[in-house]
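[1] All I have is the shape, not the residue letters:
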């Protein structure tokens, strides 16, 4: 499923977008994804398997539905997400991400450690997603 085309970005918005992409580090994203995979036993693969993980889009696509994130927080704190939506509807996937974030707060993360739903779902600030997962992992250990 593709998001609506948002058109080109100019000016300050463009500078912010470039800065955000520079903060994203694929090696850290892969470490975070490996940790999620290890804890949940979920098969988290990019949509295009023969290509492998090449950039931030593949990282986002592997977590975008929020299912693995909900399973992760439910393993760490059983019952944090009472119902994980398995559907492919965008609003259900975004609801999963929101429930994961609420579970993270219950687990002990501070609001400034979290990302926004659109950071992951619309691939806006993926470095914040990685940072959140690292913070959660640090709290676990």
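    Done, it's in. Note that the structure is predicted; figures quoted are calculated from it, not measured.
[2] switch to C-alpha atoms for all contacts and neighbour counts from now on
    Noted.
[3] So which residues of this structure form helices?
    11-23, 26-40, 56-63, 67-76, 90-107, 117-121, 126-140 (DSSP state H).
[4] pretty sure residue 109 is in contact with residue 138, am I right?
    No. Using CA atoms under 8 Å, residue 109 is not in contact with residue 138, being 10.2 Å away.
[5] OK, contacts around residue 140?
    Contacts for residue 140 (CA atoms under 8 Å, 6 or more residues apart in numbering) come out as residue 76.
[6] Grab the nearest non-local neighbour of residue 123.
    residue 60 (6.3 Å; CA to CA, 6 or more residues apart in numbering).
[7] One more: residue 106?
    residue 80 (7.8 Å).
[8] and what of residue 124?
    residue 118 (6.6 Å).
[9] Pull the number of nearby residues for that neighbour.
    15 (other CA atoms under 10 Å).
[10] Below is structure B, check it against A:
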């Protein structure tokens, strides 16, 4: 499992504070986020109305519902499924690094939403680099460039491998 980075966690908390315009409690990173309330407030500031109900009282199960509502809102906002953490990653502190990566993914995605004008998290996303070549340019380059298929065949080969799935016997 990757190691936690206190500098990244601090940056995430500072970003959340700036977005929700609310001072966060002076607690460890995972404790601030654990009940999901601040996460729901965060997504509601970024995309208003994303989470309709934020539970502020109750046991562990009610707090897990906040985290699940946040995760559903992330999916609707466009955060890729593979970048969203599992509920237990946060509530049971199984993989806090994944929580941080997920929040960075959200911060990165806000750059693609022009309606969001708040503070940014993480590096600036690259702009599209469209290239338009004329037919003459494409034809000229195809004639002058040597393709990789015309490359060299004197290195290691798979001869003696024996087929897909087999190990090589030496």
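    Everything's here; your move. Since this is a predicted model, take the numbers as computed values, not measurements.
[11] now what about the TM-score between them?
    After superposition, the two chains reach a TM-score of 0.75 (TM-score structural alignment, normalised by the length of structure 1), with 111 aligned residues with a CA RMSD of 1.2 Å.
[12] The residue nearest to residue 123 of structure 1 matches what in structure 2?
    Here residue 60 of structure 1 is matched to residue 30 in structure 2, going by TM-score structural alignment.
[13] gap between its match and residue 10 of structure 2?
    11 Å (CA to CA, to the nearest Å).
[14] Tell me which of the two has more neighbours.
    residue 30 (18 against 13).
[15] Kindly provide the distance from that one to residue 80 of structure 2.
    Residue 30 of structure 2 is 22 Å from residue 80 of structure 2, by CA to CA.
[16] cool, and residue 66 of structure 2?
    For residue 66 of structure 2 relative to residue 80 of structure 2 (CA to CA), the value is 19 Å.
[17] Of the two, give the one with the bigger neighbour count.
    residue 66 (24 against 14).
[18] ok, for the more buried one, nearest residue in space, not its chain neighbours?
    In space, residue 66 of structure 2 is closest to residue 36, 4.9 Å off (CA to CA, 6+ apart).
[19] now residue 23 of structure 2
    Residue 23 of structure 2's closest residue in space is residue 17 (CA to CA, 6+ apart), at 5.9 Å.
[20] what does the one you found align to in structure 1?
    Matched to structure 1 by TM-score structural alignment, residue 17 of structure 2 sits across from residue 37.
[21] hang on, that match packs against residue 44?
    Yes. Using CA under 8 Å, residue 37 of structure 1 makes contact with residue 44 at a distance of 6.6 Å.
[22] Alignment lookup: residue 96 of structure 1 to structure 2.
    Per TM-score structural alignment, residue 96 of structure 1 is aligned with residue 66.
[23] ok so, going back, which one in structure 2 is aligned with the residue nearest to residue 124 of structure 1?
    For residue 118 of structure 1, the residue aligned by TM-score structural alignment is residue 88.
[24] residues touching the residue nearest to residue 123 of structure 1, list them.
    Counting by CA under 8 Å, 6+ apart, residue 60 of structure 1 has contacts 120, 121, 123, 126.
[25] So the third one is in contact with residue 57, correct?
    Yes. The pair residue 123 of structure 1 and residue 57 passes the contact test of CA under 8 Å, sitting 7.0 Å apart.
[26] ok, so what distance separates the residue nearest to residue 89 of structure 2 when sequence neighbours are not counted from residue 66 of structure 2?
    Spatial nearest neighbour of residue 89 of structure 2, chain neighbours left out: residue 95 (4.5 Å); criterion: CA to CA, 6+ apart. From residue 95 of structure 2 across to residue 66 of structure 2, the span is 18 Å (CA to CA).
[27] How about residue 54 of structure 2?
    6 Å.
[28] Now do the shared contacts for these two.
    37, 40.
[29] could you list every residue that touches the residue nearest in space to the middle of structure 2?
    Centroid check for structure 2 by CA atoms, centre = their mean gives residue 105 as the closest residue, at 3.1 Å. Remark: with contacts taken as CA under 8 Å, 6+ apart, residue 105 of structure 2 is in contact with 79, 83.
[30] Can you find the partner of it in structure 1?
    Aligned partner of residue 105 of structure 2 by TM-score structural alignment: residue 135.
[31] So what's the residue count around residue 106 of structure 2?
    23.
[32] Please list all residues in contact with it.
    74, 79.
[33] Give me the distance between the match of residue 96 of structure 1 and residue 60 of structure 2.
    10 Å.
[34] Overlap of the contact sets of those two?
    In contact with both residue 66 of structure 2 and residue 60: residue 35, using CA under 8 Å, 6+ apart.
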